[in-house]
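**Student:** Give me a model of this one.
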Amino acid sequence: MSYENILIKKKEGLATVTINRPKKLNALNKATIEELHTAFETLEDDANIKVIVVTGSGEKAFVAGADISEFANFSPEEGARLARKGQEMLFDYVENLSTPVIAAVNGFALGGGLELAMACHFRIASDNAKMGLPEVSLGVIPGYGGTQRLPQLVGKGRAMELIMTASMIGASDAKDYGLVNHVTSQEELLGLAEKLASKIMKNSSVAIGAAIRAINDNYRDGVNGYDTEIAEFGDSFGTEDFKEGTTAFLEKRKPNFPGA
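**Tutor:** Alright, predicted model coming up:
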């Protein structure tokens, strides 16, 4: 499939999705959100893809926010529909993929851009990255999960401060806060993403998907994550990956997981 706003490159089990609107600093508009959904859906269904990396084109921005011109004149009802549809189509969708998604944050990740990065399973950043949720400076609040995921990652107090002050933080502070896992140079960012992806791909994709579900359930209202862990742990015993992993361990060799 051809896309107008994103690029996809596949290499040895790794898919790199690049948001490609450099003149708009890769801002998320409706079309880009729809294309990203289609891309993630396609990659999730591709048994050959074990890890997905998301990044932005150019040197200035991962995603500098949502495209404000699309919703500046919306009514309250239209605004609510925009947030709900966006969360369901992209942000919640990414969070719940069984294929691991790494955000490689290069440059600005603001508003919807930071919300997209936070929906990914974890984040790495270039040393020139700047992150923030500046929505209150526009008279609105984050609508793509930012008020929920930021406190989960950095704690309630820091999230309150960042959102209420509309401040940006650099990569070093983001790492100290737990918002990103690693910081490197812009030149080495995708190389680091590939290195992390290669480590992930050595392990069972079936088990990784189960771990993602168990971890996510810890943050769902009315769901006991421990119960999910127990169920997923038990289900693992019926997989071919478990048979291969345990057999390889006992035979003192590296496993060759079938992904089933």
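**Student:** C-alpha from now on. contacts and neighbour counts both.
**Tutor:** OK.
**Student:** and residue 36, how many neighbours?
**Tutor:** With neighbours defined by other C-alpha atoms under 10 Å, the count for residue 36 comes to 24.
**Student:** which outside residues touch the helix or strand encompassing it?
**Tutor:** Per DSSP states H and E: residue 36 is located in helix 30-44. Residues lying outside helix 30-44 but in contact with it, judged by C-alpha atoms under 8 Å, 6 or more residues apart in numbering, are 3, 5-6, 15, 19, 49, 52, 86, 89-90, 93-94, 97-99.
**Student:** Same question for stretch 127-136.
**Tutor:** The set of residues that contact stretch 127-136 without belonging to it, under C-alpha under 8 Å, 6+ apart, is 61, 105-112, 114, 141-142, 146, 162-172, 174, 183-186.
**Student:** What about the residues you listed, which are in helices?
**Tutor:** Residues from the contacts of stretch 127-136 lying in helices, with DSSP state H as the criterion: 112, 114, 146, 162-165, 171-172, 174.
**Student:** JSON lines for those, including neighbour count and distance to residue 43?
**Tutor:** Shown next, in JSON lines, are the ones in helices among the contacts of stretch 127-136 (neighbours: other C-alpha atoms under 10 Å; distance: C-alpha to C-alpha, whole Å):
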{"residue": "112", "neighbour count": "28", "distance to residue 43": "22"}
{"residue": "114", "neighbour count": "27", "distance to residue 43": "22"}
{"residue": "146", "neighbour count": "25", "distance to residue 43": "25"}
{"residue": "162", "neighbour count": "18", "distance to residue 43": "33"}
{"residue": "163", "neighbour count": "22", "distance to residue 43": "33"}
{"residue": "164", "neighbour count": "15", "distance to residue 43": "36"}
{"residue": "165", "neighbour count": "15", "distance to residue 43": "37"}
{"residue": "171", "neighbour count": "25", "distance to residue 43": "29"}
{"residue": "172", "neighbour count": "19", "distance to residue 43": "32"}
{"residue": "174", "neighbour count": "22", "distance to residue 43": "29"}
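**Student:** For residue 26, state which of these is nearest.
**Tutor:** Sorting the ones in helices among the contacts of stretch 127-136 by distance to residue 26 puts residue 112 at the head of the list, at 10.6 Å, by C-alpha to C-alpha.
**Student:** To compare with the earlier structure, here is another sequence to fold:
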Amino acid sequence: MAVLAGCRVLSQAFRSQTNSLDGVCRLQDAINHAFGNKIHYVRSAAHGGVRQYSSDSKSGDDLIVRYLDGDDSGIVVFGLNRPKAKNAISKNLVNLMSEAVESVKKNNKVRTVVICSMVPGIFCAGADLKERAKMHQSEVGPFVTKARGLITELGNLPMPTIAAIDGAALGGGLEMALACDIRVASNSAKMGLVEAKLAIIPGAGGTQRLPRAIGVALAKELIFAARVVDGTEACKLGLVSHSVEQNKSGDAAYHRALELAREFNPQGPIAIRMAKLAINQGIEVDLKTGLAIEEACYAQVIPTKDRLEGLAAFKEKRPPRFKGE
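**Tutor:** Below you'll find the predicted structure:
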């Protein structure tokens, strides 16, 4: 009965609203109100200022953020760029990525985020242990908390996220990829949560996201053994969705990720965000509650101009022109 009551509350909350991408945040609030503490949420607001697109926007030496244009407008690429440190996660990289995540979170024109490496042969080697060794013990806890918060915020972005793994993704590097909706790897890429070798455990979501991706028993096996698998094996395990043969330029996974982003781009942006919200929140609860969440998300798309545009385009046998309204 509580589920049905919650469903009615959610449906009523959105039946009369004019929808836009701003509705994602409002819907999360309504879901939380309807179902109380059954689900834990980290807000990922989809509203706010809009940053102008450019073909190459430099956020800092350690991270290159590119807003693609032309036919790829709406795709944003986060390029990890610490060649000397194998893209290891440092204080500066965490700060730069946090700013980048916050920027795209507030940008309604962003359709997909792709995370890749600008350094051949490496995705991310995990924590910057050289920097960590220089930290006072009192600094370690707050830094790990901030890094964990970054990966959580990445996982809660309202638009699709794709990790393009063209090289080694170890420890925190794999945890970053696990926070993305989809992972694509070259067949020669190496992946593993290897923290047990350092007598610690994955601390940025690895113990939670890996079991959800590949199952509890396999996740325990990989974490307990600190095992590293290649892209081909990762695909068999379900750790990545696609494993592609590496090319001469070392960016085959990135190109496959772009292909996926280009498949997402023409679809209704509100629908994509609502589908992601319904899946992410519904998978954590029982089926009845999940179905109520789906109904609430569906209610968000019914009054949109995009839905009417989709019907008109189908009738007129032309491609739809969705505006996120």
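**Student:** hang on, the earlier thing: against structure 2, what's the mean shift for the following helix or strand past the helix holding residue 36 of structure 1, could you check?
**Tutor:** Sequence order places strand 51-56 as the next helix or strand after helix 30-44 of structure 1, per DSSP H and E. Compared with structure 2 after fitting, strand 51-56 of structure 1 has a mean deviation of 1.0 Å; criterion: mean C-alpha distance after the TM-score superposition for structure 1.
**Student:** how about strand 51-56 of structure 1, which residues of structure 2 does it hit?
**Tutor:** Strand 51-56 of structure 1 corresponds to residues 112-117 in structure 2, going by TM-score structural alignment.
**Student:** now swap in stretch 142-156 of structure 1 and tell me
**Tutor:** Against structure 2, stretch 142-156 of structure 1 falls on residues 202-216 (TM-score structural alignment).
**Student:** who touches residue 212 of structure 2 in this structure?
**Tutor:** Under the criterion of C-alpha under 8 Å, 6+ apart, residue 212 of structure 2 has no contact partners.
**Student:** That one and residue 173 of structure 2: what is the separation?
**Tutor:** As for residue 212 of structure 2, its distance to residue 173 of structure 2 is 17 Å (criterion: C-alpha to C-alpha, to the nearest Å).
**Student:** Residue 179 of structure 2 now?
**Tutor:** When distance is defined by C-alpha to C-alpha, residue 179 of structure 2 is 10 Å away from residue 173 of structure 2.
**Student:** do residue 78 of structure 2 as well
**Tutor:** For residue 78 of structure 2, the distance to residue 173 of structure 2 (C-alpha to C-alpha) stands at 14 Å.
**Student:** Which strand or helix spans residue 227 of structure 1?
**Tutor:** Taking DSSP H and E as the definition, residue 227 of structure 1 sits inside helix 225-236.
**Student:** how near is residue 135 of structure 1 to residue 164 of structure 1?
**Tutor:** Using C-alpha to C-alpha, we find residue 135 of structure 1 at a distance of 9 Å from residue 164 of structure 1.
**Student:** quick revisit: taking the contacts of helix 30-44 of structure 1 one by one, which sit in helices?
**Tutor:** 86, 93-94.
**Student:** which of those residues are buried?
**Tutor:** Buried members of these, counted by 16 or more other C-alpha atoms under 10 Å: 86, 93-94.
**Student:** Relative to residue 14 of structure 1, how far out is the residue most central in space within structure 1?
**Tutor:** Against the mean C-alpha coordinate of structure 1, by C-alpha atoms, centre = their mean, the closest residue is residue 120 at 1.3 Å. Counting by C-alpha to C-alpha, the gap from residue 120 of structure 1 to residue 14 of structure 1 is 15 Å.
**Student:** now the strands: where do they sit in the stretch 151-260 of structure 1?
**Tutor:** Assigned strands in the stretch 151-260 of structure 1, in chain order: 168-170, 182-184 (criterion: DSSP state E, counting those that start in this stretch).
**Student:** among those strands, which is the most enclosed?
**Tutor:** Most buried of the strands of the stretch 151-260 of structure 1, by mean neighbour count (mean count of other C-alpha atoms under 10 Å): strand 182-184, with a mean of 21.
**Student:** in structure 2, what residues pair with that one?
**Tutor:** So strand 182-184 of structure 1 is aligned with residues 242-244, judged by TM-score structural alignment.
**Student:** quick one: contacts for residue 244 of structure 1?
**Tutor:** 255-258.
**Student:** Can you tell me how far it is from residue 114 of structure 1?
**Tutor:** 38 Å.
**Student:** Identify the residues contacting stretch 216-227 of structure 1?
**Tutor:** Residues from elsewhere that reach stretch 216-227 of structure 1 (C-alpha under 8 Å, 6+ apart): 96, 214-215, 228.
**Student:** again with stretch 59-76 of structure 1
**Tutor:** Counting contacts by C-alpha under 8 Å, 6+ apart, the residues outside stretch 59-76 of structure 1 that touch it are 19, 22, 25-29, 55-56, 79, 104-114, 129, 186.
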